[in-house]
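> With the input below, show me the fold.
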Amino acid sequence: MKRNIVIAAVTAAALAVGGTATALAASGDDDDAAAPSAKVTASEAIAAALKDTPGTAVSAELDDDEGGAAWEVDVLAPDDTWHSVRVDPVGGKVRGSYADDEDDAVEIRAALKHTTLTATEAVEAASAKGRVTSVDLDDAAWEAETHTKGEPEHEWLVDTRSGKLTADDD
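Below is the predicted model of the structure:
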């Protein structure tokens, strides 16, 4: 969540000074390029991350950035420590993890109290619409992005209790 705000700010700043190419590179949102080469699903990446770093998965995103393609799974540990876990999208091995200074653990814990669906269950619900390249817990829903070959990425909201899928029109 916070990372998306930072990415948006960097993108806006780059565009303001005429750096369109810089903005596109800085966004890191190159899921379309990484999706075809990924053999590991979002559910498998989440499982690998939780095996490495116990807690609750609150997001997973297939990224293709300067470190190469990887699943980035955010895990909130029981002590409210935030961890980012990078998972290889081809072999499913954890490449590394680190504790992150995330200050919205309280917000995430509050959102988790209102959900009966895990990140993996949200991925499974969204998988009906294509290959899931991103899932993220928001205040009111799981937000998922799907990729289907030859089509643009689609955004979905997954109800946190029922798993009902609706198009995200934002």
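> From here on, just use CA atoms for contacts and neighbour counts.
Noted.
> Spit out the contact partners of residue 40.
When contacts are counted by CA atoms under 8 Å, 6 or more residues apart in numbering, residue 40 touches 88, 89, 90, 91, 92.
> For burial, what's the neighbour tally of the second one?
In this case it means residue 89. 25 (other CA atoms under 10 Å).
> Please generate a structure for the following sequence too, so the two can be compared:
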Amino acid sequence: MKRNVVIATVAAAALIAGGTATAVAIGSEDGTAAASSSSPAQGQQAEGVASYENAQGQGGDNDGDDAREAKAASVTAQQAAAAALKAVPGTVTEADLDDDESGVAWDVNVLGKDGKWHDITVGADKAEVRSQHVDQDDDGDEGKDRVRSVLNDASVDIAQAAGKAAAHGTVVSVELDGPDHGKKLAWEAETVTKDGAEHHVTVDPGSGAVSNAPSDDDNDGDDD
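Modelled structure (predicted):
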């Protein structure tokens, strides 16, 4: 009798709140029953909170992604570039370590000898090409025209630039870019040290001169 009263009370409260109720009788040690209920709105709210907390734990903080990917990779930027060039002869303009559907891999861009831009995915555990396709977008993009021009006069390729940057940690990305360098493009590399600190290194494609930007993890007053 008490169980029926409790269930009816819970159901009525849920209906007043604007939803339907699911009541479940739960036995207690003395043989009496307690009731548990939830409405669709309450369920959706709980799912939303759980999803947010899950996102915070799994993807809400990207600061450690580069360090995690660097630890997971046994293939270097130089090896990834070499593997890509075996698939598509030409010049590598970018190599970026990232997660894809098949796990951690290198995303490599190649300006092929055919004059086309190729996107190639190379495994980070084994230097094998996982996928490749021709980039059909922005064939006349001004930025790509600048890259072509610089590559024609460059004496330092991406493998050499990555080798210079590797003195500052594990290279997780390197590309020929230049928004922060006026009209002149340069090899811009990002590295991660064993303690997770990120560093940015710039290599001149003509002279090979290296310049360093402050670490992302540098603190005020740190003399390192």
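> returning to that earlier point: ranking by neighbours, what's the top pick from the contacts of residue 40 of the first structure?
When neighbours are taken as other CA under 10 Å, the top entry among the contacts of residue 40 of the first structure is residue 89 (25 neighbours).
> Could you check how far the lengthiest helix in the first structure is from the centre of its chain?
Criterion DSSP state H: the longest helix present in the first structure is helix 2-16. In terms of CA atoms, centre = their mean, to the nearest Å, the centre of helix 2-16 of the first structure is set 17 Å apart from its chain centre.
> got it, and stretch 63-77 of the first structure?
Using CA atoms, centre = their mean, the offset of stretch 63-77 of the first structure from its chain centre is 8 Å.
> Okay, buried residues for that stretch please.
If you call a residue buried by 16 or more other CA atoms under 10 Å, then stretch 63-77 of the first structure has these buried ones: 63, 64, 65, 69, 70, 71, 72, 73, 74, 75, 76, 77.
> Closest one to residue 11 of the first structure out of the residues you listed, please.
residue 65 (14.7 Å; CA to CA).
> surely residue 176 of the second structure meets residue 146?
No: counting by CA atoms under 8 Å, residue 146 is not a contact partner of residue 176 of the second structure; they are 9.9 Å apart.
> those strands in the second structure, which residues are they?
Assigned strands in the second structure, in chain order: 22-27, 33-38, 90-100, 103-112, 117-123, 129-134, 170-177, 186-192, 198-203, 210-213 (criterion: DSSP state E).
> Against residue 2 of the first structure, how distant is residue 63 of the first structure?
Taking CA to CA, to the nearest Å as the measure, residue 63 of the first structure and residue 2 of the first structure are separated by 16 Å.
> how long is stretch 135-144 of the second structure end to end?
Counting by CA to CA, you get 12 Å between the two ends of stretch 135-144 of the second structure.
> just how off-centre is it within its chain?
23 Å.
> Export the buried residues of stretch 63-77 of the first structure as TSV, with columns for distance to residue 101 of the first structure.
Listed next are the buried residues of stretch 63-77 of the first structure as TSV, based on distance: CA to CA, whole Å:
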residue	distance to residue 101 of the first structure
63	20
64	23
65	21
69	23
70	21
71	19
72	16
73	15
74	12
75	12
76	11
77	13
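> Now for residue 52 of the first structure, how many residues are close by?
If you count neighbours by other CA under 10 Å, residue 52 of the first structure ends up with 14.
> Map it onto the second structure.
Alignment note (TM-score structural alignment): residue 52 of the first structure maps to residue 87 of the second structure.
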